[in-house]
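*Asks:* the following block contains a protein sequence and its predicted model.
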Amino acid sequence: MLSRAARPALRAVATRPAAPNAATYATLREIEGRLKSIRNIEKITNTMKIVASTKLNRAQRAMQDSRVYGATSNAVFESAETKALESDKKKLLIVCSSDKGLCGGIHSGLSRYIRRRTAEDPNVELVLIGEKVRAQLGRTNAKDIVLSFAGAGKDIPTFAEAMNIADQIILLPNEYADVEIVYNKFINATSYEPTSVEAFSEEAIAASPNFSAFEVDEELLGNLREYALANSLYHALSEGHACEISARRNAMDNASKNAGEMINKYQILFNRTRQAVITGELVEIITGATASEDM
């Protein structure tokens, strides 16, 4: 058994705090690990920025080509003075988005726009193209969603994709007073805005004041309506794709800059902490040497 005199000494040793350098070494390892992870993130964001910059030129060329399709359909309806019919029937909103993220607030901007529209006029139904906008609107407007598409916009949109989507929309059982396509309009490489374009029903086309000038048989109105819807969808999807690529490039550029700033701050902190460790060790060595000389 330990003597009574030895017990206080043992108790004092057990409660003695750890050496100050032990915590400093752990902090150094933590800072070094954080620096390594941030540098890896910076490499990823720089690579994604380069890829997005490469894709943006192709996306803009495809967008310019698709505008011909959309402008042609709109010119026909403008000449015919086509307008949406006033009716108690519901309105259909077709929202063009995509499945991919890491592109800033491009998807959430569309979702906010749709929420404002549905708050002003709740007598609407939604067709959603893209998983991102479906996930966002599914929390607030799930009861209004009648159809959704996934897988569109993995690459540059094509007219065949737009035609397939238009086929499914035409098969919806409800009749709508008005059909509107909502998409992100490309303004320049740094800005875009939610925009809508009309896609008229057969009744609205037939009731156009100047539509008789085109000499279109009534039996072909359904084909004309479906083709015009596909044209507008192709234009909207291409515009949205160009906006998405541009927004992703800008987001990755900002992320790379932020990572660079964080690396500089952590590097300074690491250097200061390491200098403090070295200074502390030098003080201990000098103190130990002095104590040895005094003995």
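*Replies:* Right, received. Where do you want to start? Bear in mind the structure is a predicted one, so any value in this text is a computation, not a measurement.
*Asks:* please count neighbours and contacts with C-alpha atoms only from this point.
*Replies:* Will do.
*Asks:* what ranges does this protein have for its helices?
*Replies:* 6-14, 20-80, 106-120, 131-137, 159-170, 202-206, 221-294 (DSSP state H).
*Asks:* how about the ones you listed, which one is nearest Tyr192?
*Replies:* helix 221-294 (6.5 Å; CA to CA).
*Asks:* got TSV for the helices of the chain, with distance to Lys185 and mean neighbour count too?
*Replies:* Output for the helices of the chain, formatted as TSV (distance: least, CA to CA, whole Å; neighbours: other CA atoms under 10 Å):
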stretch	distance to Lys185	mean neighbour count
helix 6-14	70	10
helix 20-80	10	16
helix 106-120	11	17
helix 131-137	16	20
helix 159-170	17	16
helix 202-206	25	18
helix 221-294	6	18
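*Asks:* second structure for comparison follows:
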Amino acid sequence: MSGLPAGLLDGLRAERLEVAENVPLAPWTTFRIGGPAAAVVTVRSPEEAVRAVRSIAAVGARWTVVGGGSNLLVPDEGYDGVVLLMRAARVQIVEHDIEAEAGADLGRLVSSSAWAGLGDLTFAAGIPGTIGGAVVGNAGAWGRAIGECVASVRVLRARTLEAADLSRDELGFDYRSSVLQSTGDLLLSVRLALQPADRKLLLRQIDELRARRAERLPDQPCAGSFFRNLPPVRPGEPREPAGRLLEAVGAKGLRVGDAAVSERHANVIVNLGHARCRDVLALAEELERRVAEKFGVRLIREVRLLG
């Protein structure tokens, strides 16, 4: 795979960054699907991430970031640009706040907060991926979302290539979304504001929620819920589960190639072994068509297509 400007890789290496060429991306995603990236830069600190993006921007190359790869679908042809593999994962607990770099594992962060006697994050037990990805997509479960816990973030501004601190109010959190999905800013670190709680109770809640999540989700590679839940019918009511509509249209067991709808959960598409991105997209389109015909509503995809 080509397409990178001349001198880019040498420039990245001159910045003492870890660079690899023509790297398969499937192993870096929970879907285990997709082709290679022209280059992957593994960044292990916010400072490395800043140096990498500035070097890439200086020559006008395409770039994107991958954290835990848990809500991501990579095209079969891969990505003709530079992927930043976010491995900056330092975590610091300061009184009731947690300061975490974007690549910190969300599951470990949930456990660490509980052991420190800090509550509010237990709902995220079992959600895969990094805290950075969780904040950008405002990940959540059981009626809660990570944005509720965010006090501020540090980003690298896409337009100025300067670091900036943003408050929670500036992040525009909404259901499974934030402004960071559209600004192109690179999330570097997060500060979470939590409340003291009983450690034993928190650890028990985490175990229970992880067990409940494991019962609902399949064992095969997947990206979790493929579609967003629908807005509530009336204000104050919970969202309408997309899985309920999908089950009503006979989604479970539907298959295109090695992409199939899980028998456990109608809103989860799994990789049976050799699924391609095109299989997943064709299956998703069929699910969208069935729901639109029966219920007159349009499903919104939660999984991000790289590129």
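*Replies:* That came in fine, so what should we check first? These figures come from a predicted structure and were not determined experimentally.
*Asks:* got a TM-score for the two of them?
*Replies:* TM-score of the superposed chains, computed with TM-score structural alignment, normalised by the length of structure 1, equals 0.21; 111 aligned residues with a CA RMSD of 6.6 Å.
*Asks:* follow-up on the earlier one: and the helices of structure 1 as TSV, adding distance to Leu93 of structure 1?
*Replies:* Shown next, in TSV, are those (distance: least, CA to CA, whole Å):
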stretch	distance to Leu93 of structure 1
helix 6-14	72
helix 20-80	17
helix 106-120	9
helix 131-137	13
helix 159-170	11
helix 202-206	16
helix 221-294	12
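*Asks:* and Leu147 of structure 1, which of those is closest to it?
*Replies:* Evaluated with CA to CA, these place helix 159-170 nearest to Leu147 of structure 1, the distance being 7.9 Å.
*Asks:* so for Val146 of structure 1, which of the helices of structure 1 sits nearest?
*Replies:* helix 159-170 (9.7 Å).
*Asks:* tell me what the closest one is packed against?
*Replies:* helix 221-294 (3 or more CA pairs under 8 Å, 6 or more residues apart in numbering; DSSP states H and E).
*Asks:* helices or strands up against the helix it packs on?
*Replies:* helix 20-80, strand 91-96, helix 106-120, helix 159-170, strand 178-188, helix 202-206.
*Asks:* okay, now the nearest residue to Arg154 of structure 2 once chain neighbours are set aside: neighbour count?
*Replies:* Nearest non-adjacent residue to Arg154 of structure 2, counting by CA to CA, 6 or more residues apart in numbering: Asp165, 4.5 Å away. The local packing of Asp165 of structure 2 (other CA atoms under 10 Å) involves 15 other residues.
*Asks:* strands of the stretch 51-200 of structure 2, residue ranges please.
*Replies:* Ranges of strands in the stretch 51-200 of structure 2, per DSSP state E, counting those that start in this stretch, are 63-66, 72-73, 79-86, 91-94, 97-101, 140-141, 144-145, 150-156, 163-167, 186-193.
*Asks:* hang on, I meant the stretch 201-307 of structure 2
*Replies:* For the stretch 201-307 of structure 2, the strands defined by DSSP E, counting those that start in this stretch cover 222-225, 255-256, 259-261, 268-271, 304-305.
*Asks:* could these be laid out in a markdown table, adding mean neighbour count and distance to Ala248 of structure 2?
*Replies:* Formatted as a markdown table, the strands of the stretch 201-307 of structure 2 follow (neighbours: other CA atoms under 10 Å; distance: least, CA to CA, whole Å):
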| stretch | mean neighbour count | distance to Ala248 of structure 2 |
| --- | --- | --- |
| strand 222-225 | 23 | 16 |
| strand 255-256 | 18 | 16 |
| strand 259-261 | 26 | 13 |
| strand 268-271 | 26 | 14 |
| strand 304-305 | 14 | 25 |
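*Asks:* tabulate those strands (CSV), appending distance to Ala141 of structure 2.
*Replies:* Output for these, formatted as CSV (distance: least, CA to CA, whole Å):
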stretch, distance to Ala141 of structure 2
strand 222-225, 11
strand 255-256, 27
strand 259-261, 21
strand 268-271, 15
strand 304-305, 18
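*Asks:* those: which one's closest to Val83 of structure 2?
*Replies:* Proximity to Val83 of structure 2 (CA to CA) singles out strand 304-305 among the strands of the stretch 201-307 of structure 2, at 13.7 Å.
*Asks:* other SSEs contacting that closest one?
*Replies:* Against strand 304-305 of structure 2 (3+ CA pairs under 8 Å, 6+ apart) you get strand 72-73.
*Asks:* just checking, what packs against the strand it packs on?
*Replies:* Contacts defined by 3+ CA pairs under 8 Å, 6+ apart place strand 72-73 of structure 2 against strand 304-305.
*Asks:* ok, now with 10 Å
*Replies:* Packed against strand 72-73 of structure 2 by the contact rule (3 or more CA pairs under 10 Å, 6 or more residues apart in numbering; DSSP states H and E) you find strand 222-225, helix 277-295, strand 304-305.
*Asks:* contact partners for Thr27 of structure 1?
*Replies:* Thr27 of structure 1 is in contact with Asn21, Gly33, Phe270, Thr273, Arg274, counting by CA atoms under 10 Å, 6 or more residues apart in numbering.
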